[in-house]
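Engineer: Next come a sequence and a model predicted from it.
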Amino acid sequence: MKFNSLLLAATALAASAVQAQSTCNEWSPCFREGYCDSDAMFCLWGLCDEAKSFNSTSCWKPEGCASQLVTFDSSADVIPIRTYSGNPNVNPYLSIFEPDNASIVDGALKLQMNYQAAQNKGFGATADASHTIQYGRVTARVKTASVAPGVVSSFIIRNDQTGDEIDFEWVGKDPSQVQTNYYFNDILDYTKMVAYNVGADTSKDYHDYTIDWSENSIQWLVDGKVIRVVNKADTLDAATGKYLFPTSEARVAFSIWDGGNSGAQGTAEWAGYPTPWGNGVSYQMFVDSVDVKCSGDQGTQTSTDAGEPSNPTSGPEPPVSNLPGGQKCRPRPY
């Protein structure tokens, strides 16, 4: 089941950003989902819509791959995306949502889901890598939140603009099972999902999950054992002559979300439903470490010149600019 983090973040964006139609101004140059602003939530590569931003240099450049082991021993290893200044070597993971339900606890990344009464469902968390990757091997040591039906834990490599994705997902109704899938160009073909029995409750202990992605194949491994292989040559679509195989530069991400109370019947049946909620109930997914080894055709040095978002609180207040339809665009006050 493909997870689209943008849908879950829509309310947070609407509450805090400047509305726009098709263009932004120099003070709020980056366009995302109908709004303009100047921080990483809008300007980060993969989230920012270059075609609708102020100009071709408004969106930050992709950070590139870096071979690194992140063990979540420092509070700087995951920070709210709005506070990110553009240096992926200092802050390897970014918490995407508001409210921020990601934190470092006892040397692990904790992603928590809490109940939202107004929506009658859980509000989870997503942590995106600040570095990008285009082919390589990623091993994550994960303890899932598969303690109740409807709770979904995810480890994915995804490009939100192209819809290319490779994933591991765990659904709460099957705590000993992990599911693997991949997507090309946002084509929602769920028939390619393959499940694997880990042989243990994935919420009780950590296990190593690996995605080994090359130009010609994808391998999924659990605790060092290859459980699935997809070769690019086998994904050729005869009707279009295209290989339905993910190739886009992307980001590693981890997430927890409410599939059981999602409102989509197919998703609820897949995840298990309803998701149990009660007074004080919350669900947690943990990531102990993430080991990235970039493909040999990528350098291991990471670009740190993604750019510093402008600080609209310093200096004189910038002028208000007009947008199509008579709207006004001003940076969001901090």
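Structural biologist: Structure's in. What do you need?

Engineer: switch to C-alpha atoms for all contacts and neighbour counts from now on
Structural biologist: Will do.

Engineer: buried set for stretch 163-181?
Structural biologist: 163-181 (16 or more other Cα atoms under 10 Å).

Engineer: Nearest spatial neighbour of Leu221, chain-adjacent residues omitted?
Structural biologist: Spatial nearest neighbour of Leu221, excluding adjacent residues (Cα to Cα, 6 or more residues apart in numbering): Thr210 at 4.9 Å.

Engineer: which residues touch that neighbour?
Structural biologist: 137-140, 219-222, 224 (Cα atoms under 8 Å, 6 or more residues apart in numbering).

Engineer: what's the farthest-apart pair in those residues?
Structural biologist: Ala140 and Gln219 (14.1 Å; Cα to Cα).

Engineer: Looking at these two now, which is surrounded by more residues?
Structural biologist: Ala140 (23 against 18; other Cα atoms under 10 Å).

Engineer: And here is the other one:
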Amino acid sequence: MFTYSGQPLTSVHDEIDFEFLGKATSSVQLNYYVGGRGGRESVPALGYDATTGFHNYVFDWSARGIKWYIDGRLVRESNGPDLPVTPGQFFLSLWNGTKNVDGWLGAFDPSKTPVAMDIDWIGFTREGERCLFPQSITCTAQK
């Protein structure tokens, strides 16, 4: 799941990512792009296989920084002047990649199709808005 601004939406490519790679389903790649430049990856261990159940994955993006949470636990924080600033769209996707990214994602096995992704719920709270749903990091931070 990720935010994305860039062609064809805007001229500036900013992005914030939670990426689950098929070759390593017990970790997640966290990354962000500023002006089309990424290279800010971290890959924390989850302590479970992400394909076996529902979990809450949250990022909190503000002018002060980006915080990534998993099941309410802060797993990464990035602060400073070099952060995404361009509003983007929010995407959830399944991508089998291409041969040139097999080393990153893991090779796609077409014998394991069809592929599906189950999503229990999605929420969005603008910075400064009141808590809109109980699972929101905004709610838990206000307690």
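Structural biologist: That came in fine, so what should we check first? Fair warning: this is a prediction, and the values are worked out from it, not measured in the lab.

Engineer: Any chance you could compute the TM-score here?
Structural biologist: For these two chains in superposition, a TM-score of 0.82 is obtained (TM-score structural alignment, normalised by the length of the second structure); 126 aligned residues with a Cα RMSD of 1.7 Å.

Engineer: rewinding a little: just the closest of the contacts of Thr210 of the first structure to Tyr93 of the first structure, please.
Structural biologist: Out of the contacts of Thr210 of the first structure, the member with the shortest distance to Tyr93 of the first structure (by Cα to Cα) is Ala140, at 13.3 Å.

Engineer: Test my guess that that closest one contacts Phe286.
Structural biologist: No - under the criterion of Cα atoms under 8 Å, Ala140 of the first structure makes no contact with Phe286, lying 10.2 Å away.

Engineer: where do the helices sit along the second structure?
Structural biologist: With DSSP state H as the criterion, the second structure has helices at 102-105, 137-142.

Engineer: From Leu236 of the first structure, how far out is the residue nearest to Leu221 of the first structure?
Structural biologist: From Thr210 of the first structure over to Leu236 of the first structure the distance is 25 Å, taken as Cα to Cα, to the nearest Å.

Engineer: who's sitting farthest from the centroid in the second structure?
Structural biologist: Ser111 (27.3 Å; Cα atoms, centre = their mean).

Engineer: For the corresponding residue of the first structure for Asp49 of the second structure, give me its contacts.
Structural biologist: The alignment partner of Asp49 of the second structure in the first structure, by TM-score structural alignment, is Asp201. Residues in contact with Asp201 of the first structure, defined by Cα under 8 Å, 6+ apart, are 175-176.

Engineer: what do we get in the second structure for Gly136 of the first structure?
Structural biologist: Using TM-score structural alignment, Gly136 of the first structure pairs with nothing in the second structure.

Engineer: what are the ranges of the strands in the second structure?
Structural biologist: Secondary structure of the second structure (DSSP state E): strands located at 2-5, 14-19, 29-33, 57-62, 65-70, 73-79, 89-91.

Engineer: And the ones you listed: which comes nearest Leu105 of the second structure?
Structural biologist: strand 14-19 (9.6 Å).

Engineer: Quick check, central residue of the second structure?
Structural biologist: Phe18 (2.2 Å).

Engineer: Translate it into the numbering of the first structure.
Structural biologist: Taking TM-score structural alignment as the criterion, the aligned counterpart of Phe18 of the second structure in the first structure is Phe168.

Engineer: Quick check: the gap between its match and Gly280 of the first structure.
Structural biologist: On the measure of Cα to Cα, Phe168 of the first structure and Gly280 of the first structure end up 28 Å apart.

Engineer: Repeat that for Ala40 of the first structure.
Structural biologist: Distance of Ala40 of the first structure to Gly280 of the first structure, given as Cα to Cα: 32 Å.

Engineer: okay, the two: which has more neighbours?
Structural biologist: More neighbours surround Ala40 than the other of Ala40 of the first structure and Gly280, with 26 against 7 (other Cα under 10 Å).

Engineer: Which residue in the second structure occupies the aligned position of the more buried one?
Structural biologist: Here Ala40 of the first structure stays unmatched in the second structure, going by TM-score structural alignment.

Engineer: re earlier: show me the contacts for the match of Phe18 of the second structure.
Structural biologist: Counted by Cα under 8 Å, 6+ apart, Phe168 of the first structure has contacts 154-156, 178-181, 209.

Engineer: how far away is the residue nearest to the centre of the second structure from Tyr57 of the second structure?
Structural biologist: 8 Å.

Engineer: Also Arg76 of the second structure?
Structural biologist: Applying Cα to Cα to Arg76 of the second structure and Tyr57 of the second structure gives a distance of 12 Å.

Engineer: who touches both of these two?
Structural biologist: 68-69.

Engineer: Can you find the partner of Gly128 of the second structure in the first structure?
Structural biologist: In the first structure, Gly128 of the second structure lands on Gly296 (TM-score structural alignment).

Engineer: Could you find the closest non-adjacent residue to that match?
Structural biologist: Gly136 (7.9 Å).

Engineer: Could you measure from that neighbour over to Ser154 of the first structure?
Structural biologist: Distance from Gly136 of the first structure to Ser154 of the first structure, by Cα to Cα: 19 Å.
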